[in-house]
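J.: 3D, please:
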Amino acid sequence: MIVIFLGPPGAGKGTQAKMVAAKQHIPQLSTGDMLRAAIAAGTELGQKCKAVMDAGDLVSDEIVTGIIGERIAMEDCRNGFLLDGFPRTVRQAELLDELLEKAGRQVDVVLELTVNDEELINRLNSRIQQTKDSGGEVRTDDNEETFRKRLAVYNEQTAPLVPYYEKQGLLKKVDGMQPIEDVTKSIERALAT
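T.: I've put the predicted structure just below:
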């Protein structure tokens, strides 16, 4: 089973992706982790990626897709995998489709966690307060201004994936406003159909 998770930052994708990956016995693939692993392994794509990142630039869609191609060719992805954080744009989705088609594979389901933007801001502020109350250190990027920018980027660049996958009949929406356990149950129902 090949699963893609979509949803704005703070929607709970990471939490739910871990549970789905464990239950389905498939690896959860994070783009950031894959980029770091390719660099550490010294692969040709990893070296290209390192040069781009060292120069302070963003890694191109083609390089990211190539690294994903290397990763999903590994044995643990034979029965499927879950993508969390990729694709981020329609162009990346098109490249992924091409990559999978060449391998004789296809995406099975795209799960979109839908959450109200203001609720996401409330969740962020609650998390910040809980961290402070417990004596923890709040991350420098954990603030409302930065979070609103991340939401804007998501809405501009990633949200267009929703109609892209709807047209393919792959999109299943899950209400991310529910308690975590209910979101998990909704995802399980979506995967069962």
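
J.: CA only for contacts and neighbour counts going forward, please
T.: Will do.

J.: Residue 64 - that's part of a strand, no?
T.: No: assigned with DSSP: H, G, I helix; E, B strand; the rest coil, residue 64 falls outside any strand and is helix.

J.: Okay, residue 66 and residue 174: tell me how far apart.
T.: 30 Å (CA to CA, to the nearest Å).

J.: more neighbours, these two?
T.: residue 174 (21 against 17; other CA atoms under 10 Å).

J.: Would you mind measuring from that one to residue 51?
T.: 39 Å.

J.: What of residue 30?
T.: For residue 30 relative to residue 51 (CA to CA), the value is 20 Å.

J.: For the chain, which segments count as strands?
T.: Under the criterion DSSP state E, the chain contains strands at 2-6, 28-30, 81-84, 109-114, 171-175.

J.: Any chance of CSV for these, columns distance to residue 44?
T.: Listed next are the strands of the chain as CSV, based on distance: least, CA to CA, whole Å:
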stretch, distance to residue 44
strand 2-6, 26
strand 28-30, 20
strand 81-84, 22
strand 109-114, 30
strand 171-175, 34
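
J.: Could you point out which of those strands sits nearest residue 148?
T.: Closest of the strands of the chain to residue 148 is strand 109-114, at 16.4 Å (criterion: CA to CA).

J.: Packing partners of that closest one?
T.: strand 2-6, strand 171-175 (3 or more CA pairs under 8 Å, 6 or more residues apart in numbering; DSSP states H and E).

J.: Kindly recompute the last result at 10 Å.
T.: Judged by 3 or more CA pairs under 10 Å, 6 or more residues apart in numbering; DSSP states H and E, strand 109-114 is in contact with strand 2-6, helix 13-24, strand 81-84, helix 161-167, strand 171-175, helix 180-192.

J.: Relative to residue 99, which of those is closest?
T.: Of those, nearest to residue 99 by CA to CA is strand 2-6, at 13.0 Å.

J.: Quick check: longest helix in the chain by residues?
T.: The longest helix of the chain (DSSP state H) is helix 117-133.

J.: Pull out the buried positions in that helix.
T.: 117, 120-121, 124, 128 (16 or more other CA atoms under 10 Å).

J.: With stretch 16-23 instead?
T.: 16-18, 20-21.

J.: Who are the contact partners of residue 95?
T.: Going by CA atoms under 10 Å, 6 or more residues apart in numbering, residue 95 touches 61-62, 64-66, 87, 89, 101.

J.: another one to check against the first:
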Amino acid sequence: MSARLVLLGPPGAGKGTQAVRLAERLGVPAISTGDIFRANIKGGTELGRTAQEYTARGALVPDSVTNAMVRDRLAQPDAAQGFLLDGYPRNVAQVAELDAVLADQGLTLDAALEITADADVVVERLLKRAEIEGRADDTEPVIRHRLDVYAEQTAPISGVYAERGLLLQVDGIGEVDEVTGRLVEALATRVG
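T.: All right, here's what the predicted structure looks like:
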């Protein structure tokens, strides 16, 4: 099955978990920018070395480097029949870059899936995860700041995709299987 998808949602909404589950069902790779960064850094690629210079000093990797990594990853054979992007695009400029990458291949995006979740529920989830995983730096103020950053930078992407008629919003609160079911049901209207 061919599917070219973007997965959106605030931190703690379950994107990583759902990306893997959906990609498996669709037979396409789940591609996360974090995984791309780690693979390039571990592989010692030029882009990886550049990204590491930024991450080593706690800075955000610039769009130009992120865009180049995503372009390279989408050109790999396993993404030829589709992909599910998790963590990209993160801003409206990256939406335009993704459009250009796909246009170069004569392709378009099938859908943008947005997992929605109440902020208080997300904070509770992330605090529990921080406790389990020993993430002392994931405090409530830090988590709420990350949600604010998401709202400012990433949430406008939903508007872009909604205007194009590509946005599918799915409630991310509930059991993992329930949420997966909702996503699959929403996707059935677009991919098949």
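
J.: most neighbours, which of the contacts of residue 95 of the first structure?
T.: residue 64 (24 neighbours).

J.: so what corresponds to that residue in the second structure?
T.: Taking TM-score structural alignment, the alignment pairs residue 64 of the first structure with residue 66 from the second structure.

J.: Among the contacts of residue 95 of the first structure, find me the one that's closest to residue 144 of the first structure.
T.: residue 89 (23.9 Å).

J.: Tell me how far that closest one lies from residue 69 of the first structure.
T.: Taking CA to CA, one finds residue 89 of the first structure at 17 Å from residue 69 of the first structure.

J.: which one is the match of residue 64 of the first structure nearest to, not counting chain neighbours?
T.: residue 33 (7.7 Å; CA to CA, 6 or more residues apart in numbering).

J.: Test my guess that the one you found contacts residue 63.
T.: No: contact criterion CA atoms under 10 Å: residue 33 of the second structure and residue 63 do not qualify, at 11.5 Å.

J.: so what sits against both of the two?
T.: Common neighbours of residue 33 of the second structure and residue 63 (CA under 10 Å, 6+ apart) are 69, 89-90.

J.: Tell me which of those fall in helices.
T.: residue 69.

J.: okay if I get the shared contacts of residue 33 and residue 63 of the second structure as TSV plus distance to residue 150 of the second structure?
T.: As requested, those are arranged in TSV below (distance: CA to CA, whole Å):
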residue	distance to residue 150 of the second structure
69	21
89	12
90	8
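
J.: between the shared contacts of residue 33 and residue 63 of the second structure, which is closest to residue 98 of the second structure?
T.: residue 89 (7.3 Å).

J.: Provide a list of residues in contact with the closest one.
T.: 6-8, 33, 63, 66-67, 70, 95-98, 154, 157.

J.: Same question for residue 161 of the first structure.
T.: With CA under 10 Å, 6+ apart, residue 161 of the first structure has these contacts: 6, 87-93, 110, 112, 155, 167, 171.

J.: and the closest residue to residue 39 of the second structure other than its chain neighbours, what does it touch?
T.: Residue nearest to residue 39 of the second structure in three dimensions, not counting chain neighbours: residue 48, with 7.7 Å by CA to CA, 6+ apart. By CA under 10 Å, 6+ apart, the residues touching residue 48 of the second structure are 36-42, 65-66, 69.

J.: Tell me the one of those residues nearest residue 134 of the second structure?
T.: residue 38 (21.4 Å).

J.: Now which residue in the first structure aligns to the closest one?
T.: Match for residue 38 of the second structure (TM-score structural alignment): residue 36.

J.: and that match, how many neighbours does it have?
T.: With other CA under 10 Å as criterion, residue 36 of the first structure counts 14.

J.: do the one 5 residues further on as well
T.: The burial metric for residue 41 of the first structure, expressed as a neighbour count using other CA under 10 Å, is 12.

J.: can you check the one 4 residues further on too?
T.: Residue 45 of the first structure has 18 neighbouring residues, counting by other CA under 10 Å.

J.: what do we get in the second structure for it?
T.: Checking with TM-score structural alignment, residue 45 of the first structure has residue 47 as its match.

J.: Surely that match touches residue 65?
T.: Yes: between residue 47 of the second structure and residue 65 there is a contact at 6.5 Å, judged by CA under 10 Å.

J.: shared neighbours of the two, which are they?
T.: Contacts common to residue 47 of the second structure and residue 65, judged by CA under 10 Å, 6+ apart, are residue 37.

J.: who are the neighbours in contact with residue 135 of the second structure?
T.: Taking CA under 10 Å, 6+ apart, one finds 126-129 in contact with residue 135 of the second structure.

J.: Map those residues onto the first structure and name those still in contact.
T.: Using both residues aligned by TM-score structural alignment, their matches' CA atoms under 10 Å, the first structure keeps none of the contacts from those.

J.: Now render the residues you listed as a markdown table, adding distance to residue 176 of the second structure.
T.: Shown next, in a markdown table, are these (distance: CA to CA, whole Å):
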| residue | distance to residue 176 of the second structure |
| --- | --- |
| 126 | 15 |
| 127 | 18 |
| 128 | 16 |
| 129 | 15 |
